[in-house]
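In: Here you go, sequence then predicted model.
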Amino acid sequence: MWAAYLTGPKVIEFREEAIPAPGPGELRIRLMEVGICGSDVHYFGGHRPLSGPTIIGHEGWGYIDAVGEGVQRVIGDRVVVDPNAPCGKCIYCERGQATVCPNKRTIGLNAPGCFAEYVLIPADFAHTLPESISAADAVTIEPTAVAFHALKHAFLQAGDTIYVLGLGAIGMLITHLAIRRGIIVYVGELNATLLEKAVSMGARTGDWQLADIRVAFECTGSAAATTALCADVPRGASIVLLGLSEKQASFTPLDLVRRGISIRGSLIYDHPEDFQSVIQMIADGQINPGQIISKYIPLADLEAGLIAASSVHPGKIVIQIQ
């Protein structure tokens, strides 16, 4: 098979290698499409160093091609990759916080990823897709699960008002899911194309500080944006951090305490329920996350796709494997 390895900052090397055989409890997926995630962009740019040459990519769907010992799955079934497998044994897993498991096996990070023709994953982490789900919706299920998880733990109701800062894939998907739930959404974004897309979904722009904001979702990955949100959100609001920044944000504890502001991070999703919920919502016609896709690129041009995703390209880029 052909696999694309990230061998250094902004260096993709294609290697032809043997198709891997699934071990006990694993299955092999013949991949069709894989979305480029913000984390892939960070790895590509060298901002989050990897331990060595790595096949990155984790937002994939395809067909079960082979199964390992003990796996009762149907070859040919259409599935989506759930790329984060927690250990199930640590204190965090035992108390229901598997999203922060320090030992999790993550496709595209510490296990071979999806920018290849085939990938191996634990059988329980391949979710069957109804035939009614389009390829565009299938390839955006993983980031939609991230957005779903963030909204789920914000405990919002129809009629509540939120602010979404940053309209990359996650911010746009939070906007889409929230609006479909009857939540009022204000958005902030510098890119006019992305802003217009969110408005077409039903989002609002304007002076959000005057609105009754319950929760602000920081999706830019900018420490400066986090600092600004801490100062600008109204009393009693919560800030949910989804963007990834290694720089330091700042706030005054006394100010946050007096204003009743809370801050928390939201990382990935609960397995398996968040993926299952998203798949069911798509199948039922409640959401269509594939609308965020703006460009398709063949695997051979992965490097160009990552460069585009690293720049100001508006929208989701998807790599076509087959």
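Out: Good, I have the coordinates. Numbering: from 1, shown residues only.
In: For the rest of this, base every contact and every neighbour count on C-alpha atoms.
Out: Will do.
In: For burial, what's the neighbour tally of residue 310?
Out: Applying other C-alpha atoms under 10 Å, we find 15 residues neighbouring residue 310.
In: Tell me which helix or strand the residue nearest to it when sequence neighbours are not counted sits in.
Out: In space, and not counting its chain neighbours, residue 310 is closest to residue 41: 5.9 Å by C-alpha to C-alpha, 6 or more residues apart in numbering. Using DSSP states H and E, residue 41 falls within helix 38-45.
In: thinking again about what came up before, hang on, isn't the residue nearest to residue 310 packed against residue 306?
Out: Yes: Residue 41 lies in contact with residue 306 (C-alpha atoms under 8 Å); the separation is 6.2 Å.
In: Now do the helices in the stretch 1-150 of the chain.
Out: Using DSSP state H, counting those that start in this stretch, the helices assigned to the stretch 1-150 of the chain run over residues 38-45, 91-94, 135-139, 141-152.
In: right, and those helices - which one's nearest residue 158?
Out: Across the helices of the stretch 1-150 of the chain, residue 158 has its closest neighbour in helix 141-152 (12.0 Å, C-alpha to C-alpha).
In: That closest one - contacts with which helices or strands?
Out: Of the remaining helices and strands, those touching helix 141-152 by 3 or more C-alpha pairs under 8 Å, 6 or more residues apart in numbering; DSSP states H and E are strand 59-67, helix 169-180, helix 273-283.
In: put this beside the first:
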Amino acid sequence: MLTARTVSRATLSYDEMPLPVLQPNHVLVRIHAVSLCGTDLHIYEDDFPTDLPIVQGHEMAGVVIAADPAAAVRPGDRVAVDPLVACGRCRACRRGRSNVCQHLSVLGCYEDGGFAEVLSVPAERVHAVPDGLSLEMAALGEPASISLQAVERSEARAGDVAVVLGCGPIGLLAILGLAERGATVIAADTDPARAALAEVFGAAAAFVVGEGFPDAAQRRLIDDATEAAGPDAIIEATGVPASLQNAIRMIGAGGRIIQVGISTQPAAIRIKDITDKEIDLRGSRNSRGMIPAGLAMLARHPEAASALLTHRFAFARLDEAFRTMADRAIPTGKIVILMPAAEEVPA
């Protein structure tokens, strides 16, 4: 089988490798589609705490070609792959928090992943793709699960007002999940096009963030929606320190702030702001088995899900896909790589 291995900074090597052998309690999946996220670009640019070389790709879907007899799936089934590899033994795992396992690994990030024609996966890590959802859309089941983990952490319910800061794919899918719960969602992004897209995903209003956010008009809208009490929940999906600072200023008393955007930068936070309003400030990482819920949500909202996919590249053009992703002059949502098993579609 053919694999694409990131061997050094921005350097790929296409290599023929032996097909994996079916192991007990595993399935073999012929990969059809892999979508890219920011982590993939960081790995490709050797700006991520993992060792090269590595076969990347952690957002993936394909077709089962062989399965352990005890597996719940059979050859021919369409599946999305959950890339998380948890030990199942550490304190976090024993408490049901496998998404923050002390020994966590992720296929395509810390060990070989989906940029291979066939992948061996533990049987419990594959999930059936709903009828009517294409495999390229099913590759978005993993990012959808990340968003739903943040929504779950927000404890949002019908009647709540929730703000989502950042309208990239994770933020947009979080908007969709919040709206399904019956929350009134207000979205914000520095990019006018992304902010406008938020309404397709169920936002009642979308702000373009500028200096002094929220401005007077935006503050009035938030006040009108919350009886001047502030939002019940805020999902911070940018990873920008100033955005978290804004969230702490905006949140209502007793509100929940969910930090799902990733950054290594420090944020200056005034402790008194947290205690005065008794804010719940929560991180959100990966997901706890929410890929089936993510796939179901994508299947319920095909138009919104389709709006996320802006570029498709054949496997042989993976370098070009990464360069496109890195070019800030090119607006991108999700980029999908079509593997040799899928019909090649020009970008």
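Out: Received the coordinates, thanks. Fair warning: this is a prediction, and the values are worked out from it, not measured in the lab.
In: I would like the range of structure 2 that aligns with the helix holding residue 41 of structure 1, please.
Out: Helix 38-45 of structure 1 lines up with residues 38-45 of structure 2 when matched by TM-score structural alignment.
In: Now do the matching stretch: everything it contacts.
Out: The contact list for stretch 38-45 of structure 2 (C-alpha atoms under 8 Å, 6 or more residues apart in numbering) reads 6, 8-11, 48, 50, 56-57, 109, 322, 325-326.
In: same thing but 6 Å
Out: For stretch 38-45 of structure 2, the surrounding residues in contact (C-alpha atoms under 6 Å, 6 or more residues apart in numbering) are 9-10, 48.
In: so where do the strands sit in the stretch 101-250 of structure 1?
Out: 105-106, 118-122, 126-128, 161-165, 184-188, 213-218, 238-241 (DSSP state E, counting those that start in this stretch).
In: With respect to residue 155 of structure 1, which of those lies nearest?
Out: strand 213-218 (9.6 Å).
In: I'd like to know which of the helices and strands packed on helix 141-152 of structure 1 lies nearest to residue 239 of structure 1.
Out: Nearest of these (C-alpha to C-alpha): helix 169-180, 13.6 Å.
In: just to revisit the earlier point, quick check: angle from the helix holding residue 41 of structure 1 to helix 169-180?
Out: 170 degrees (axes from the mean of the first three to the mean of the last three C-alpha atoms, to 10 degrees).
In: how close does helix 38-45 of structure 1 sit to structure 2?
Out: Compared with structure 2 after fitting, helix 38-45 of structure 1 has a mean deviation of 1.8 Å; criterion: mean C-alpha distance after the TM-score superposition for structure 1.
In: which parts of that helix are buried?
Out: 38-45 (16 or more other C-alpha atoms under 10 Å).
In: I'd like those as a markdown table, with distance to residue 204 of structure 1 appended.
Out: Formatted as a markdown table, the buried residues of helix 38-45 of structure 1 follow (distance: C-alpha to C-alpha, whole Å):
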| residue | distance to residue 204 of structure 1 |
| --- | --- |
| 38 | 25 |
| 39 | 28 |
| 40 | 30 |
| 41 | 29 |
| 42 | 30 |
| 43 | 33 |
| 44 | 34 |
| 45 | 33 |
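In: Max pairwise distance over the residues you listed: which two?
Out: Longest span within these, C-alpha to C-alpha: 38 and 45, 10.7 Å.
In: on that earlier part again, of the contacts of stretch 38-45 of structure 2, closest to residue 167 of structure 2?
Out: Taking C-alpha to C-alpha as the measure, residue 167 of structure 2 sits nearest to residue 48 out of these, at 23.3 Å.
In: who's in contact with that closest one?
Out: So residue 48 of structure 2 contacts residue 42 (C-alpha under 6 Å, 6+ apart).
In: do residue 107 of structure 1 as well
Out: Taking C-alpha under 6 Å, 6+ apart as the test, what residue 107 of structure 1 contacts is 58, 83, 113.
In: Buried subset of the residues you listed as a PyMOL selection?
Out: In PyMOL, this line selects whichever of those come out buried by 16+ other C-alpha under 10 Å:
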select buried, resi 58+83+113
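In: ok, so of the contacts of residue 107 of structure 1, who is nearest residue 187 of structure 1?
Out: residue 58 (27.3 Å).
In: Next one: that closest one relative to residue 205 of structure 1, how far apart?
Out: 32 Å (C-alpha to C-alpha, to the nearest Å).
In: One more: residue 271 of structure 1?
Out: In terms of C-alpha to C-alpha, residue 271 of structure 1 sits 34 Å off from residue 205 of structure 1.
In: Likewise for residue 216 of structure 1?
Out: 14 Å.
In: Give me the more crowded residue out of those two.
Out: residue 216 (25 against 15).
In: which one in structure 2 is aligned with the more buried one?
Out: Aligned partner of residue 216 of structure 1 by TM-score structural alignment: residue 234.
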